[in-house]
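[1] Need coordinates for the below:
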Amino acid sequence: MANYRVGRVAEQMKKELSDIIAHRLKDPRIGFVTVTDVEVTGDLQQATVYITVLGDEEAKASTLKAFEQAVGFIRSEIGRRIRLRKTPELFFKIDESIEYGNRINQLIHEIKKNEDE
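    Predicted structure coming up:
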């Protein structure tokens, strides 16, 4: 039962965070960002937000810094939108899984190309 609730809260947070980032944050350092996943601890005290950022390493770093500075605002927005006793503490991390998948795909194509030659 508790796992179901944690999953529901995580999905709702993902939806709300996407909306907040797209429509409420005005920081120019935040470019094209996608929330790929939200993991909430079982006690709903902490949430790790996985994001992808379009751009190079510098863009990713400046986006993370912007999120760190806006975390209070983002948390208060989440608190207004989702009724929880205590709004989880937010931690933002770059989701490397898409880049990792692309790298694996690229390597497979290179191997296939070498086999064909």
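[2] all contacts plus neighbour counts: C-alpha atoms, from now on.
    Fine.
[3] measure stretch 78-96 end to end?
    Using Cα to Cα, to the nearest Å, one end of stretch 78-96 lies 25 Å from the other.
[4] In space, what's closest to D27 - neighbours in sequence excluded?
    A66 (7.0 Å; Cα to Cα, 6 or more residues apart in numbering).
[5] which helices and strands does the strand or helix carrying the one you found pack with?
    Assessed by DSSP states H and E, A66 sits inside helix 57-81. Applying 3 or more Cα pairs under 8 Å, 6 or more residues apart in numbering; DSSP states H and E, one finds that helix 57-81 contacts helix 2-23, strand 46-53, strand 89-94.
[6] what's the most buried one of those?
    Highest mean neighbour count among the helices and strands packed on helix 57-81 (mean count of other Cα atoms under 10 Å): strand 46-53, with a mean of 19.
[7] Second chain to compare with the first, below:
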Amino acid sequence: MPKEYSRSARVVEQIRRELADLIRSEVKDPRVGFISLTEVEITPDYAHAKVFFTSMTGEEGVEDILAGLRRASGFLRCELGRRVRIHTTPELHFVYDRSIENGNRMSALIDKVIAEDRSRTGADDVEPEND
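    Reported below is the predicted structural model:
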């Protein structure tokens, strides 16, 4: 029977959950604000972790958020070491995740093309066929 959920995947998910909780409840730096952790990637030796985040404010202020996260990274790593029992607590590298913004932009473009197509063909007057 194959493994459904590997150990590294469980560790990555636990790191993401713990970091999200620590950032929300313990980091007092006002630059960090409202962020959401979208993904964590960890090296096989657990020495480094890339922590992807997105901001509720979009791309504005990302540099300030990154500066706040970098400043808090030592504290976060120390607290993470207390909460997650692994042989090496990874060094944290924060990366802004643009995938949500890109997805929203693509969705808006698709909606625009559909609306233009409907206005050209008069599709608003036609009811969809039932199969």
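[8] Indicate which one of the helices and strands packed on helix 57-81 of structure 1 is closest to G31 of structure 1.
    Closest of the helices and strands packed on helix 57-81 of structure 1 to G31 of structure 1 is strand 46-53, at 7.3 Å (criterion: Cα to Cα).
[9] ok, now which ones touch the counterpart of L92 of structure 2 in structure 1?
    Structural alignment (TM-score structural alignment) places L92 of structure 2 against L90 in structure 1. L90 of structure 1 makes contacts with Q46, A47, T48, V49, V71, R75, as judged by Cα atoms under 8 Å, 6 or more residues apart in numbering.
[10] how near is the fourth one to Y4 of structure 1?
    What it means is V49 of structure 1. From V49 of structure 1 over to Y4 of structure 1 (counting by Cα to Cα), the distance is 19 Å.
[11] And for the corresponding residue of structure 2 for the residue nearest to D27 of structure 1, the neighbour number?
    Correspondence of A66 of structure 1 to structure 2, assessed by TM-score structural alignment: G68. G68 of structure 2: 18 surrounding residues under other Cα atoms under 10 Å.
[12] correct me, but G68 of structure 2 touches I35?
    No. Between G68 of structure 2 and I35 there is no contact under Cα atoms under 8 Å: 11.6 Å.
[13] wait, which of the helices and strands packed on helix 57-81 of structure 1 is closest to N105 of structure 1?
    strand 46-53 (18.1 Å).
[14] what's the average distance of the closest one to structure 2?
    On superposition with structure 2, the mean distance recorded for strand 46-53 of structure 1 (mean Cα distance after the TM-score superposition for structure 1) is 0.6 Å.
[15] elements contacting that strand?
    So strand 46-53 of structure 1, by 3+ Cα pairs under 8 Å, 6+ apart, packs with strand 33-40, helix 57-81, strand 89-94.
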